[in-house]
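Novice: Next come a sequence and a model predicted from it.
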Amino acid sequence: MKLKITCLLFISLLFICFTHVLAQPLSKKTVFTHADTLRGSNGPGRNWWDVTKYDLHVKFNIEDSTISGFNNIAFKVLNSGEKIQVDLQEPLLIDSIYLSYSITKGTGRSEKIEKFTREGNAYFIRDMHLDRGTHGVLTVYYHGKPTIAVRPPWDGGLIWTKDKSNSPWVSIACQGLGASVWYPCKDIQSDEPDSAEMHITCPDTLVCVGNGRLRGKIINGDGTATYDWAVVNPINNYCIIPYIGKYVHFGEIFKGEKGDLTMDYWVLDSNLDKAKKQFQDAPRMMKTFEYWFGPYPFYEDGYKLVDAPHLGMEHQSATAYGNGYQNGYHGTDLSGSGWGLKWDFIIVHESGHEWFGNNITSKDLADMWIHESFTNYSETLFTEYYYGKAAADAYVIGTRKRIVNDVPTIAPYGVNKEGSGDMYYKGGNMLHTIRQAINNDDLFRNILRGLNKIFYHQTVTTKQIENYISTQSKIDFSKVFDQYLRTTQIPVLEYKQNGYQLQYRYTNCVAGFKLPLKIIFKGQRWIKPSEVWQTLNLYPEGDNTFSVDPNFYINTKKVD
């Protein structure tokens, strides 16, 4: 009996783990502080200046798990302002700050900032008096022993570990927690630098891999080497990540919609043979997503998969891979349909973020469904592309058992909070439902491609995405988005059946909810339910059983 109880407990914990396997680390917080507002809002220390480039120089000291360096933060002044907020999380410390700037019609200046103050994880420089049109560079020197991730990638921070051969292996995972956990920056999603450089110094026995292109390597002569990586496209702060370890490289050229795309693979030397086999899913992924979403958004920076000391993350042009070189999610099909074992979950899911998350980025963490719902649905689209629509339907419907409906998918704004982990499975099923209602796969595909074209390299709000889908489909989905993103209620179609007569209405829904439905009742047909009872009369002959197409994520209830 004890063994049986132990097994049941283990199975329950395993289910909970997989149910929340992709949930973000900040989703459970309900009480907000001044620090949350400083971190999550576009306040007076942020809203008047725009970051144009990060030029980051950091030395990783593996012996004592410390880092030191500086960041050149290039910016332009949008409106006159006096206070600048620079974010750097404790226990890291800013040593000094220098400001150089030029005015459009004037001479340049350079000065050391003699006074700055700290409020928790935010530093403030006051009395700046910079006019609109000014271009400047803040050079921020810092050092310290950064927060160590306990359970990456869900718990953010630095990862200091060793590979199987006992060689050092270092990286970072900081989505949600923020890039300021390891470098000083303007840590808000709405302001992406237009480009970025990383100059990473590490032991010369190791290799550093970063975002974009490798521009050079310098042997410093003191047992260290400095690797210079650069991206020429806009990039979100949390996506700027180095990987340090015993890396080797192989690659290929993908003939894509915009020409030749370099696809590079950086793996630990011990994983080379496995990677050459498993990473065959990468060009398959690229072919699928260019079909559905449009051209890969970062041809200039290339595409990379990089062995990571954690499960995975969508680091732009340098996707973190830690799935153990097996199909599914660590060998498990999250849908239970069997189709999830036909492909490598991390290659497909994390790469899908290059379009939704990296190309199109939510301005506020509260709108992370834009990243995760579309990317979750990319798994279904990948399955459909290679295994057919029936397989894809089975996959997405199978994931519904992981929806918990605990809190709304969209969280409060301005406090650096993510909504429910349902942004994955519920969000994917919402998009699948919207696709059914559109009832035109060519149009649906054009909407997905249109999103990536219209909002190319932009930060966006939920309303922008909602309005685009409604406008392009010519169906008002506003109440559908309200239902699935802003409540935990799943709409119920109540129905009464009397032979050839069917009565139906929506309940458990927001006011004005009118999702069209495909039903099976004496054949397939469409109905347009509302909160008011409606009646469908048909000839009494034939099969009078009733059901709703299971591809619609709703519940049904027969009433007297």
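Specialist: All right, it came through fine.
Novice: make it CA atoms for all contacts and neighbour counts henceforth
Specialist: Will do.
Novice: Report the contact partners of Trp160.
Specialist: By CA atoms under 8 Å, 6 or more residues apart in numbering, the contact set of Trp160 is 62, 65, 148, 168-171.
Novice: put this beside the first:
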Amino acid sequence: MDQRTSVRRTACAAGLALLLLTASTACTGGVEGTPGAAGLRDPYFPKLGNGGYDVTHYDLALDVDPAAHRLRGTATITARATQDLSSFNLDLAGLTVQSATVEGRPAAVNRAGRELTLRPDAEVESRLRKGRTFRTVVRYSGSPQTLTDPDESEEGWLRTADGSVALGEPTGSMAWFPGNNHPSDKASYDITVTVPKGLTAVSNGELTSRSASGTTTTYHWHIAEPMASYLATVAIGRFDTKTSTTPDGIEVFTAADPAVAADSAGILDRVPEIVEWEAERFGPYPFSATGAIVGRPGDAEYALETQSRPFFPGPPDAGLLVHEMAHQWFGDSVTPESWRDMWLNEGFATYAEWLWEEDQEGNPVQKRFDAAFDDDENWAFPPADPPTAADISQAPVYEGGAMVIHRIRQAVDDDKRFFALVRGWTKAYRHGNASTADFTAYVEKTTGQDLTELWNTWLYGGSRPDSKD
């Protein structure tokens, strides 16, 4: 081949490539999509969550047979693309995917561990442009898993004496539905659960319908306000339930296992009182429903602030109920941007316990602060910088975080202004996400004070200061 022939052929090949590229981009509106990220690089769980889209609504239809430990589910996920997408990921652990569609057309599904990659066909890909809303339907089934956290606690789908309970902090929701499993992506939910007759399925939000058909009963729960996936729950079993309303018209739904119902009745009757007490201090209750789920001791190793309806493994005392209800403001409504911001949840909820003890039992907050200061466990690491994922639920995040809140209160030096600051915080980030940087900037702007020394000493300091002052 001489040089002129080579040049002519190269030119023809380039022209053909340009023609094909032009045709391809013409079919897709002139823009080629790229894959959404498989993970949001959370400081402690880098593979958790997914990039390229924002979920606005989950519609979960579950058929559960607790005796056989089987779940069959259909997840309809409505999302908005935040980039031009060629494919995207969902988090799902263990369960088998039967099929998936995007915008009504079959999508290819690839799986690598807990990551599902969905690749829509060419016709649908042309519609997955930044800012566009799209709908994904995933059908799946299997035996849902119990997952083990870095701190060795169990979450995900937990089996109970007569059913099961789903608890998701920090990663467990992927055990029972596919989704964008990171606190930064909140959505509204419809959760419909079909269970064998005689069992009850309790979830978040409001019970909109209950219907029996043959040997099964179906419960439909609706959560209008945005919810992070780790706060979603389903508790299945035999429950004594009670429905009422608070003086402000908020629906109260409580459910207690019959084995502990009598011992739970008194504390559950205090839910409206505690909601009202916390609303005075933290601002209006952020959801249309409230309540609690009380299982048997041993159903789980911990209580959890599942949105609008915290779960307790056995009857809680007043302090624990106050703590989990305070999370409805701190964690559920104002949700951490990443798991590094966990102290914002637990510090405020722990401080709520201190406030309650002062109001109800006459135990001064300062006394609780002093005890926390003297406890060596609370100084193992800074509240805002746990060293590993196993540490995000340890003492410095809870009591260390509460000490930070008390030091802010002391810096403000005026209770009226302090509680106005707290109510302003829950209002400013209501139903949203917030980081530690958002909080410190908000406090300094609101107080007009430079609190660098407070943050460096109490929030980020690596050791106990010489003085409590």
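Specialist: Done, it's in. Since the model is a prediction, treat every value here as computed from it, not as a measurement.
Novice: Let me see the TM-score of these two.
Specialist: Once the chains are laid over each other, their TM-score by TM-score structural alignment, normalised by the length of structure 2 reads 0.82; 420 aligned residues with a CA RMSD of 2.8 Å.
Novice: quick one on the thing from earlier: mind checking which of the contacts of Trp160 of structure 1 are buried?
Specialist: If you count burial by 16 or more other CA atoms under 10 Å, the buried members of these come out as 65, 148, 168-171.
Novice: Could you tell me which of the residues you listed belong to strands?
Specialist: If you go by DSSP state E, those have 168-171 in strands.
Novice: ok, so of those, who is nearest Arg118 of structure 1?
Specialist: Distance to Arg118 of structure 1 across those (CA to CA) is lowest for Ser171, with 27.0 Å.
Novice: That closest one pairs with which position in structure 2?
Specialist: Using TM-score structural alignment, the partner of Ser171 of structure 1 in structure 2 is Val165.
Novice: what residues are up against its match?
Specialist: 157-159, 233-236, 299.
Novice: give me the number of residues near the closest residue to it other than its chain neighbours?
Specialist: Leaving aside its chain neighbours, Val165 of structure 2 sits nearest to Ala235 (4.2 Å; criterion: CA to CA, 6 or more residues apart in numbering). By other CA atoms under 10 Å, 26 other residues sit near Ala235 of structure 2.
Novice: now Ala161 of structure 2
Specialist: 13.
Novice: Now it: closest residue in space that isn't a chain neighbour?
Specialist: Leaving aside its sequence neighbours, Ala161 of structure 2 sits nearest to Asp299 (CA to CA, 6+ apart; 7.7 Å).
Novice: what's near enough to touch the one you found?
Specialist: 158-161, 165, 313.
Novice: ok, Val86 of structure 2 touching Thr34?
Specialist: Val isn't right for residue 86 of structure 2; it's Ser. Yes - between Ser86 of structure 2 and Thr34 there is a contact under CA atoms under 8 Å: 4.8 Å.
Novice: Neighbour count: these two, which is higher?
Specialist: Applying other CA under 10 Å to Ser86 of structure 2 and Thr34 shows that Ser86 carries more neighbours, namely 22 against 14.
Novice: Relative to Gly398 of structure 1, how far out is the counterpart of that one in structure 1?
Specialist: In structure 1, the residue matched to Ser86 of structure 2 (TM-score structural alignment) is Glu82. Noted for Glu82 of structure 1: a distance of 53 Å to Gly398 of structure 1, by CA to CA, to the nearest Å.
Novice: and what of Ile148 of structure 1?
Specialist: According to CA to CA, Ile148 of structure 1 stands 36 Å off from Gly398 of structure 1.
Novice: With Ile11 of structure 1 instead?
Specialist: Counting by CA to CA, the gap from Ile11 of structure 1 to Gly398 of structure 1 is 19 Å.
Novice: quick one, which of the two is more surrounded?
Specialist: Comparing Ile11 of structure 1 with Gly398 by other CA under 10 Å, the one with more neighbours is Gly398, at 20 against 12.
Novice: Verify the assumption that that one is located in a strand.
Specialist: No - counting by DSSP: H, G, I helix; E, B strand; the rest coil, Gly398 of structure 1 is not part of a strand but helix.
Novice: Return the residue of structure 2 aligned against it.
Specialist: The criterion is TM-score structural alignment: under it, Gly398 of structure 1 has Ala371 as its aligned partner in structure 2.
Novice: ok, back up a step: could you pick out which of the contacts of Val165 of structure 2 are located in helices?
Specialist: Of those, none are assigned to helices by DSSP state H.
Novice: Go through those and name the one nearest His406 of structure 2.
Specialist: Closest to His406 of structure 2, out of all of these and judged by CA to CA, is Thr233, at 32.0 Å.
Novice: Quick check: that closest one touching Leu304?
Specialist: No - Thr233 of structure 2 is beyond contact range of Leu304, at 9.8 Å (criterion: CA under 8 Å).
Novice: Comparing the two, which residue is more hemmed in?
Specialist: Comparing Thr233 of structure 2 with Leu304 by neighbour count (other CA under 10 Å), the higher total belongs to Thr233, at 27 against 23.
Novice: Residue in structure 1 paired with that one?
Specialist: Aligned partner of Thr233 of structure 2 by TM-score structural alignment: Ile241.
Novice: any idea how far Val306 of structure 1 is from that match?
Specialist: In terms of CA to CA, Ile241 of structure 1 sits 11 Å off from Val306 of structure 1.
Novice: And for Ser41 of structure 1?
Specialist: 32 Å.
Novice: Among those two, which residue is more densely surrounded?
Specialist: When neighbours are counted by other CA under 10 Å, Ser41 of structure 1 and Val306 differ, and Val306 comes out ahead with 24 against 21.
Novice: Could you confirm that one falls within a strand?
Specialist: Yes - counting by three-state DSSP, Val306 of structure 1 is found in a strand.
Novice: Gln307 of structure 2 -> structure 1?
Specialist: Match for Gln307 of structure 2 (TM-score structural alignment): Gln316.
Novice: Am I right that that match is in a helix?
Specialist: No - if the criterion is three-state DSSP, then Gln316 of structure 1 is coil and not within a helix.
Novice: ok, Glu466 of structure 1 touching Asp476?
Specialist: No - with contacts counted by CA under 8 Å, Glu466 of structure 1 stays clear of Asp476, the gap being 9.2 Å.
Novice: Can you check which residues contact both of those two?
Specialist: What both Glu466 of structure 1 and Asp476 touch, as defined by CA under 8 Å, 6+ apart, is an empty set.
Novice: residues in structure 2 matched by stretch 379-386 of structure 1, start to end?
Specialist: The alignment of stretch 379-386 of structure 1 onto structure 2 (TM-score structural alignment) spans residues 353-360.
Novice: Map Phe546 of structure 1 across to structure 2 for me.
Specialist: So, by TM-score structural alignment, Phe546 of structure 1 is left unmatched.
Novice: Skip the chain neighbours and tell me the closest residue to Phe546 of structure 1.
Specialist: Of all residues not flanking Phe546 of structure 1 in the chain, Phe521 sits nearest, at 4.8 Å (CA to CA, 6+ apart).
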